[in-house]
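Participant: How does the following fold in three dimensions:
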Amino acid sequence: MSPIKKMTLAAGVAAAALTGAGMAQAEGETYILVSHAPDSDSWWNTIKNAIALAGEQMDVEVEYRNPPTGDLADMARIIEQAAASGPDGIITTLSDYDVLSGPIRSAVDSGVDVIIMNSGTPEQAREVGALMYVGQPEYDAGLAAGQRAAADGVESFLCVNHYISSPSSTERCQGFADGLGVELGDQMIDSGQDPAEIKNRVLAYLSSNPDTDAVLTLGPTSADPTILALEENGMAGDIYFGTFDLGAQIVEGIKAGTINWGIDQQPFLQAYLPVVVMTNYHRYGVLPGNNINSGPGFVTADALEMVEKFAGEYR
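Facilitator: Here you go, the predicted model:
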């Protein structure tokens, strides 16, 4: 039996145990997931797959909304519009507390239940009145990555930040620097999101800083062009390379020895679990007592079989 079929069966058994008659008590709840991701970021396809499966299993309506260009002011408006439409709940990222906390608090005050996923912190989730937080604390993940790299002898690095307007992205780079015990300084670059521009900026930085020990990317958007840059300048496989998140090219890079490890924050769980938790909360009044950390987990070449099979889909 495949892992996805097993997950479906397990969810059905759990639901049956709660209701005594499967999904007979389903009430057609409606949930809206709002992310900060631009349309161009394929990493979020896993999130979309997760809410689709959770919606099917729990017999609820789940909709995905996002700002097409990743503009956070636009995201704030989307949260306001989502709350005004009267859903049973909103699941949202909290990538910039200053911009998004107001609309989220207003949604909570209007009677809409909220779960924070992916970005932000458990503390910030409590401050805005959310039910809970499901995700990977970004600074902590960066710190763990930096400590791992330090143990491998890394002393300097380039952090390729493709979403520098989001404070949570910078937290990854800062955590990595702190894990190494060095100043972040100009070791973080604003790469933008255009693949050709990312590649050129990585090449330029490494040309100007040839003694750089390592490269850290923050997801497929920056990792994929960085792989091409290292292949072009002959550093692929020679420079230490770690990345956040997974994707098809990242998995191939790990297999080839170009990438040392990828941090798996398990985005499937970040979207799937809030739908399940919120549905059970609304139907039966049950809610986990703690926040859920979905990561970090380090994926290396010796643990790729299932990751490779589901990369970009459920991993």
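
Participant: Every contact and neighbour count from this point should use C-alpha atoms.
Facilitator: Will do.

Participant: Could you double-check that I263 lies in contact with F241?
Facilitator: No: at 11.6 Å, I263 does not count as touching F241 under the criterion of Cα atoms under 8 Å.

Participant: Count residues in the vicinity of G253, would you?
Facilitator: G253 has 22 neighbouring residues, counting by other Cα atoms under 10 Å.

Participant: One more: W44?
Facilitator: Neighbours of W44 using other Cα under 10 Å come to 20.

Participant: got it, and G111?
Facilitator: Neighbours of G111 using other Cα under 10 Å come to 13.

Participant: From G242, how far out is G289?
Facilitator: Computed as Cα to Cα, to the nearest Å, the G289 to G242 distance reads 34 Å.

Participant: between those two, who's got more neighbours?
Facilitator: Taking neighbours as other Cα under 10 Å, G289 and G242 compare with G242 leading, 26 against 8.

Participant: quick one: secondary structure of the more buried one?
Facilitator: Under the three-state scheme (DSSP: H, G, I helix; E, B strand; the rest coil), G242 adopts strand.

Participant: Second input sequence below; structure requested for side-by-side comparison:
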Amino acid sequence: MSMKKYVALAGVAMLTLAGCAAPAADTAAPATSDIKICVYTHGDGGTFWSVAQKGAEQAAADLGVELDYQGANNDAAKQASTIEAGVAAGCDGIASSVPDAEALQGPMDAAKAAGIPTVTMNSGSSVFTKLGAFTHVGQDEVIAGQQAGLKFNAMGVKHVLCPIQEAGNVGLADRCAGLKQTFKGKAEEFNLDGGLADLTAATAKLQAALEADKTIDAIFALNADIAAKAAMPAAEAAGVSVKIGTVDMSPEALDAIEAGTMEFAIDQQQYAQGYMSVVLLYLNLTNGHELGGGQPVYTGPGFVTKDNVAKVKELVAAGSR
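Facilitator: Below is the predicted model of the structure:
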């Protein structure tokens, strides 16, 4: 990290919000303009990741640091090479989502060897310590699935389909695993690999599953586009009534919740994931903080239902949810 200039941290609002006393005015810290924080995700820039990126960009603007944000369009090899390039290009701190821990182990080890502090975000809550990160920012995916199972229990459904649209994504598998732990009926994983890339094909696969097994009375979608643009059309085409819940939000999913045709969306609050990842790295670089106490910093799960969807839609329109 460059040490060309020094600034006081007394005015940093995040320290106050965290309940920490701000350093005295003469405390030396690296100039924020010399800090480069890198956020490298597996995201595709869609409705979810564009909001996470906005959070990271806002944090960088608020703190006056340089930000390098790059997504990898769900390509683990590309994400790994992006991290490697970031280490070589002078990232002072790195935040990374972890859909595939094995693919990212080498690059994250390289960051640690270079003395670069890291946090994981979004996915990776169960492996962040193995990857050398001092904390994880996101929701625990197993807990999210557990809470969904309780929601479906309350609806009285008996057979929930849990379609996984990215094979090998540990976060998605954890959601289905959590569902199985609390749901009292039958919870069944369903292979929908590549579904986001071809929603028409995903709809056809789900329609076939619903027509083949009339006991399926609920779908736990792990992505809002899968929920609104595949699961809902599939149920309509199959001529069946199923309860649908999803992870994450989209305009279409929120409209469906407001209309009563979708039951809930789990909100992991991705804006906060992007924002807090930058803040946590900033505090580590400027003041030696390793927040989280060796545990994840949770941003969810929260639930969007018909009761609060109107307010959430306002925030979505503002670009922060």
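
Participant: residues contacting the residue mapped onto I263 of structure 1 from structure 2?
Facilitator: Aligned counterpart of I263 of structure 1 in structure 2: I266 (TM-score structural alignment). Contact analysis of I266 of structure 2 by Cα atoms under 8 Å, 6 or more residues apart in numbering lists 144, 148, 245-249, 301-304.

Participant: now do A256 of structure 2
Facilitator: With the criterion set at Cα under 8 Å, 6+ apart, A256 of structure 2 makes contact with 228, 262.

Participant: Just tell me what it corresponds to in structure 1.
Facilitator: Per TM-score structural alignment, A256 of structure 2 is aligned with G253.

Participant: Helix or strand for that match, just tell me which one.
Facilitator: In the assignment (DSSP states H and E), G253 of structure 1 maps to helix 248-256.

Participant: Please identify the buried residues of that helix?
Facilitator: 248-251, 253-255 (16 or more other Cα atoms under 10 Å).

Participant: And for stretch 215-230 of structure 2?
Facilitator: Applying 16+ other Cα under 10 Å to stretch 215-230 of structure 2 flags 216-230 as buried.

Participant: At which residues are the strands of the stretch 201-315 of structure 1 located?
Facilitator: With DSSP state E, counting those that start in this stretch applied, the stretch 201-315 of structure 1 shows strands at 214-217, 240-244, 261-264, 292-293, 297-299, listed in chain order.

Participant: so which of these comes closest to T8 of structure 1?
Facilitator: Closest approach to T8 of structure 1 among the strands of the stretch 201-315 of structure 1 (Cα to Cα): strand 292-293, 20.3 Å.

Participant: and for that closest one, what span of structure 2 is it aligned with?
Facilitator: Going by TM-score structural alignment: strand 292-293 of structure 1 matches residues 297-298.

Participant: how big's the offset between that stretch and structure 1?
Facilitator: On superposition with structure 1, the mean distance recorded for stretch 297-298 of structure 2 (mean Cα distance after the TM-score superposition for structure 1) is 0.8 Å.

Participant: Excluding covalently adjacent residues, which one is nearest to F152 of structure 2?
Facilitator: F183 (7.0 Å; Cα to Cα, 6 or more residues apart in numbering).

Participant: ok, whichever residue in structure 1 pairs up with the one you found to K5 of structure 1 distance?
Facilitator: In structure 1, the residue paired with F183 of structure 2 according to TM-score structural alignment is L180. Separation of L180 of structure 1 from K5 of structure 1 (Cα to Cα): 41 Å.

Participant: The two: which is more packed in?
Facilitator: The neighbour count for L180 of structure 1 versus K5, taken as other Cα under 10 Å, is higher for L180 (24 against 10).

Participant: From T243 of structure 1, how far out is that one?
Facilitator: 15 Å.

Participant: Helices along the stretch 1-150 of structure 1, start to end?
Facilitator: In the stretch 1-150 of structure 1, the segments counted as helices under DSSP state H, counting those that start in this stretch are 3-19, 45-58, 72-84, 97-109, 122-127, 138-151.

Participant: if we can go back for a sec, mind putting the strands of the stretch 201-315 of structure 1 into TSV with distance to N118 of structure 1?
Facilitator: Below are the strands of the stretch 201-315 of structure 1 laid out as TSV (distance: least, Cα to Cα, whole Å):
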stretch	distance to N118 of structure 1
strand 214-217	17
strand 240-244	13
strand 261-264	12
strand 292-293	9
strand 297-299	14
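
Participant: I'd say P68 of structure 1 and D39 touch.
Facilitator: Yes: the pair P68 of structure 1 / D39 is scored as a contact, 5.0 Å apart, by Cα under 8 Å.

Participant: Could you tell me how many residues sit around A25 of structure 2?
Facilitator: Applying other Cα under 10 Å, we find 11 residues neighbouring A25 of structure 2.

Participant: ditto for T261 of structure 2
Facilitator: The burial count for T261 of structure 2: 18, using other Cα under 10 Å.

Participant: Map A52 of structure 2 onto structure 1.
Facilitator: With TM-score structural alignment defining the correspondence, A52 of structure 2 maps onto I47 in structure 1.

Participant: Please verify my assumption that that match contacts P267.
Facilitator: Yes: with contact defined as Cα under 8 Å, I47 of structure 1 counts as touching P267 (6.0 Å).

Participant: Which one's more surrounded, the two?
Facilitator: Taking other Cα under 10 Å, I47 of structure 1 and P267 do not tie; P267 has more neighbours (29 against 25).

Participant: What residues does the more buried one make contact with?
Facilitator: Counting by Cα under 8 Å, 6+ apart, P267 of structure 1 makes contact with 44, 46-47, 118, 135, 294, 314-315.

Participant: do you know how far it is from S165 of structure 1?
Facilitator: As judged by Cα to Cα, P267 of structure 1 and S165 of structure 1 stand 21 Å apart.

Participant: hmm, back to that, I'd like a version of the helices of the stretch 1-150 of structure 1 in JSON lines, one that adds distance to S169 of structure 1 as further columns.
Facilitator: Formatted as JSON lines, the helices of the stretch 1-150 of structure 1 follow (distance: least, Cα to Cα, whole Å):
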{"stretch": "helix 3-19", "distance to S169 of structure 1": "30"}
{"stretch": "helix 45-58", "distance to S169 of structure 1": "18"}
{"stretch": "helix 72-84", "distance to S169 of structure 1": "14"}
{"stretch": "helix 97-109", "distance to S169 of structure 1": "13"}
{"stretch": "helix 122-127", "distance to S169 of structure 1": "16"}
{"stretch": "helix 138-151", "distance to S169 of structure 1": "7"}
